[in-house]
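Trainee: Generate a structure from the sequence data that follows.
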Amino acid sequence: MDWLYAIVYGIVEGITEFLPISSTGHLILTGNLMGVPWTKDVKDAFEVVIQGGAILSVLVYYWRDFLKVRHIGTDQTQRTLWLGVLVACIPAVVLGVLFGDAIKAYLFRPSVVAWALIVGGVLIWLIESRKVTPRVDAIEKIGVRRSFLIGALQCLALLWPGFSRSASSILGGMVLGLDRATATKFSFYLGVPTLGGAALLNLIQERELIFGEIGLVNVLLGAGVSFVTAYLAIGWLLKFVSTNTFKGFAVYRVIVGALILALIAAGVMTDGNLA
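Mentor: Take a look at the predicted model:
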């Protein structure tokens, strides 16, 4: 059944990674409801590795934009954009190195994830209810300072598992003056070094565990499915935000968070440490 688990995990990861609904929360729910027999270490490693498929979808979707980096030596706009992306990654890297283990030890529990979903949903609703005219309508106009602040706000997802990296970076961008589409696109860009680096590092460190327990074929299957579904999700989300707000996601998050809490209360899901 490992191949089936790999496919389902890949679908869930691909759909939820870039939507502001928390891939962590959905993978927890998926693993518990399916009764996946893998050990916690194997599941953790597999989930991080298949993020690589989702990240690859961003590179493919925006391949023309990413090729412009070759002009970084002569194009000030490209230098500012990519310096901003790199600077935005610094807070998460520093926080992860200093407090990553402690966060996993004390906060990585289903109930914590559930409340992160619910609180995040309320914040999305409140932010979308503001009557504010965006000042930034293109990622090239974000600037290094604003990029760093978005990166700092992105850390909310690391400090509070289940809040969602996409939600925190998109909402952070909107609060700082980006329009909805620009904040969404920058969140995609920011995920490349943030999640791509984590996936590569995890693959190197846990390669024996991953390939030994799950197998190369199933790893490639999960990553491949994640790539396809994430690619489709990116296209759908960009079209969606051009004419809609994120309020629908806010309602969805509250429902999923409440579902997790209900499953814990019913004894279907344990509230033990997930790390």
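Trainee: from here on, contacts and neighbour counts on C-alpha atoms
Mentor: Noted.
Trainee: Now do the buried residues in stretch 207-216.
Mentor: If you call a residue buried by 16 or more other Cα atoms under 10 Å, then stretch 207-216 has these buried ones: 207, 210, 211, 214, 215.
Trainee: quick one: that stretch to chain centroid distance?
Mentor: 24 Å (Cα atoms, centre = their mean, to the nearest Å).
Trainee: just stretch 232-246 next, same as before
Mentor: 16 Å.
Trainee: And the contacts of it?
Mentor: 14, 15, 18, 19, 58, 124, 125, 128, 180, 181, 184, 185 (Cα atoms under 8 Å, 6 or more residues apart in numbering).
Trainee: Out of the residues you listed, grab the one that's most surrounded.
Mentor: Within those, most neighbours by other Cα atoms under 10 Å means residue 14, with 32 neighbours.
Trainee: What I need now is the contacts of stretch 232-246 written out in TSV, including distance to residue 5 and secondary structure for each item.
Mentor: Below are the contacts of stretch 232-246 laid out as TSV (distance: Cα to Cα, whole Å; DSSP: H, G, I helix; E, B strand; the rest coil):
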residue	distance to residue 5	secondary structure
14	14	helix
15	15	helix
18	21	coil
19	21	coil
58	24	helix
124	31	helix
125	33	helix
128	36	helix
180	34	helix
181	33	helix
184	29	helix
185	30	helix
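Trainee: Between all of those, which two are separated the most?
Mentor: Greatest spacing in those, by Cα to Cα: 58 and 125 (26.7 Å).
Trainee: What about residue 143, how many residues nearby?
Mentor: Using other Cα under 10 Å, residue 143 has 17 neighbouring residues.
Trainee: Next, the contact list for it, please.
Mentor: Per Cα under 8 Å, 6+ apart, neighbours of residue 143: 80, 81, 84.
Trainee: any chance of the residues you listed in JSON lines, with secondary structure and neighbour count too?
Mentor: Shown next, in JSON lines, are these (DSSP: H, G, I helix; E, B strand; the rest coil; neighbours: other Cα atoms under 10 Å):
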{"residue": "80", "secondary structure": "helix", "neighbour count": "18"}
{"residue": "81", "secondary structure": "helix", "neighbour count": "21"}
{"residue": "84", "secondary structure": "helix", "neighbour count": "24"}
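Trainee: Next, the structure of the following sequence, for comparison with the previous one:
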Amino acid sequence: MSFLEALILGIVEGITEFLPISSTAHLVLASTLLGIADDPFAKSFEIIIQLGAILSVVVLYWRKLLDVELLKKTIVAFIPTGILGLTVYKIVKGYLLGNVYVVLGALLVGGLVLIAFERFRPSDEREVDFGEITYKRALLIGLFQSIAMIPGVSRSAATIVGGSAIGVSKRTIVEFSFILAIPTMAAATGLELLKGYKDLLGHFDVLAVGFVVSFVTALLAIKSFLGYIKRHSFAAFGWYRIVLAVAYFLVFLR
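Mentor: Purely as a prediction, here's the structure:
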């Protein structure tokens, strides 16, 4: 992988990580278009640079991270993903991550779910209030997030739709999904470093480029996304997912 390719993937990751369109899907599709080999390093790279984007949440939300009650609820929400992640790590990395057909299918289905979600979701203009998230709701949100271990599902979409379905307000679940990403991606990166560190040897300079670029890009993307959802629904993201999946299949896989 070249520095230019790492730069491009870092930008893609930073823009898409917090949008309900699946950063993993975009990284897989972008890597395929760039002709990057689907080798162990490329798969590890795609996982680890997501932590760069997640660190932008630490910078933007550090004050809220001092709230002990919120931190405890975040840990509870992380538990399902943590347990399942350890259980199915080899299956996801070995058979699902990098599989274009799995990614396109998840993009398509996820797009339909987002459109249906917006069609039937009642209007909700409540301000952010993390008190809405009880420990029971936190655990349920974590279960929804675990679905995103399937590449292309989108971690943010799974948590936003799931949280809204159990009664959490739109803005609250969006910001909680940001915070929940911190332990989730920190654990994913730690597991990747532990089990796949040999694949990273000799590539730390390229990895650093993707990591830093995704961090800087994500800082801008989060602010833009929060501004967008104050005035718009998630339906546009659903249509985008469907168009991307269909167009990619017709142009590159037929």
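Trainee: So after superposing, what's the score?
Mentor: Scored against TM-score structural alignment, normalised by the length of structure 2, the superposed chains reach a TM-score of 0.92; 252 aligned residues with a Cα RMSD of 1.9 Å.
Trainee: In JSON lines, list the contacts of stretch 232-246 of structure 1 along with distance to residue 2 of structure 1.
Mentor: Output for the contacts of stretch 232-246 of structure 1, formatted as JSON lines (distance: Cα to Cα, whole Å):
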{"residue": "14", "distance to residue 2 of structure 1": "18"}
{"residue": "15", "distance to residue 2 of structure 1": "20"}
{"residue": "18", "distance to residue 2 of structure 1": "25"}
{"residue": "19", "distance to residue 2 of structure 1": "26"}
{"residue": "58", "distance to residue 2 of structure 1": "27"}
{"residue": "124", "distance to residue 2 of structure 1": "36"}
{"residue": "125", "distance to residue 2 of structure 1": "38"}
{"residue": "128", "distance to residue 2 of structure 1": "41"}
{"residue": "180", "distance to residue 2 of structure 1": "39"}
{"residue": "181", "distance to residue 2 of structure 1": "37"}
{"residue": "184", "distance to residue 2 of structure 1": "34"}
{"residue": "185", "distance to residue 2 of structure 1": "34"}
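Trainee: For residue 44 of structure 1, state which of these is nearest.
Mentor: Relative to residue 44 of structure 1, the closest of the contacts of stretch 232-246 of structure 1 is residue 14; by Cα to Cα it sits at 16.0 Å.
Trainee: residue contacts, that closest one?
Mentor: Residue 14 of structure 1 is in contact with 51, 53, 54, 225, 226, 227, 228, 229, 230, 231, 233, counting by Cα under 8 Å, 6+ apart.
Trainee: how many other residues sit next to residue 136 of structure 2?
Mentor: Around residue 136 of structure 2 there are 12 other residues, counting by other Cα under 10 Å.
Trainee: which residues does the corresponding residue of structure 1 for it contact?
Mentor: When structure 1 is aligned by TM-score structural alignment, residue 136 of structure 2 is paired with residue 145. Shown in contact with residue 145 of structure 1 (Cα under 8 Å, 6+ apart): residue 84.
Trainee: Check the gap between residue 145 of structure 1 and residue 134 of structure 1 for me.
Mentor: Separation of residue 145 of structure 1 from residue 134 of structure 1 (Cα to Cα, to the nearest Å) stands at 17 Å.
Trainee: Same question for residue 248 of structure 1.
Mentor: Distance, residue 248 of structure 1 to residue 134 of structure 1, using Cα to Cα: 20 Å.
Trainee: The two - which one has more neighbours?
Mentor: More neighbours surround residue 134 than the other of residue 248 of structure 1 and residue 134, with 15 against 12 (other Cα under 10 Å).
Trainee: Identify the residues contacting that one.
Mentor: Residue 134 of structure 1 makes contacts with 174, 177, 178, 179, as judged by Cα under 8 Å, 6+ apart.
Trainee: Restricted to helices, list those residues.
Mentor: Judged by DSSP state H, helices contain the following of the contacts of residue 134 of structure 1: residue 174.
Trainee: ok, and the most crowded of the contacts of residue 134 of structure 1?
Mentor: Highest neighbour count within the contacts of residue 134 of structure 1, by other Cα under 10 Å: residue 178, with 25 neighbours.
Trainee: That one maps to what in structure 2?
Mentor: In structure 2, residue 178 of structure 1 lands on residue 168 (TM-score structural alignment).
Trainee: Not counting sequence-adjacent ones, nearest residue to its match?
Mentor: residue 132 (6.2 Å; Cα to Cα, 6 or more residues apart in numbering).
Trainee: The one you found contacts residue 170, correct?
Mentor: No. Between residue 132 of structure 2 and residue 170 there is no contact, the gap being 11.1 Å when judged by Cα atoms under 8 Å.
Trainee: so where do the helices sit in the stretch 101-250 of structure 2?
Mentor: Ranges of helices within the stretch 101-250 of structure 2 are 135-146, 155-165, 170-200, 204-229, 235-248, based on DSSP state H, counting those that start in this stretch.
Trainee: Now tabulate the ones you listed in TSV and tack on distance to residue 90 of structure 2.
Mentor: Output for these, formatted as TSV (distance: least, Cα to Cα, whole Å):
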stretch	distance to residue 90 of structure 2
helix 135-146	15
helix 155-165	19
helix 170-200	10
helix 204-229	22
helix 235-248	26
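Trainee: Return the most buried member of those helices.
Mentor: Among these, helix 155-165 has the highest mean neighbour count (mean count of other Cα atoms under 10 Å), at a mean of 24.
Trainee: same for that helix, what does it pack against?
Mentor: Applying 3 or more Cα pairs under 8 Å, 6 or more residues apart in numbering; DSSP states H and E, we find helix 155-165 of structure 2 packed against helix 100-120, helix 135-146, helix 170-200.
Trainee: Any chance of JSON lines for those, columns distance to residue 7 of structure 2?
Mentor: Converted to JSON lines, those look like this (distance: least, Cα to Cα, whole Å):
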{"stretch": "helix 100-120", "distance to residue 7 of structure 2": "22"}
{"stretch": "helix 135-146", "distance to residue 7 of structure 2": "28"}
{"stretch": "helix 170-200", "distance to residue 7 of structure 2": "17"}
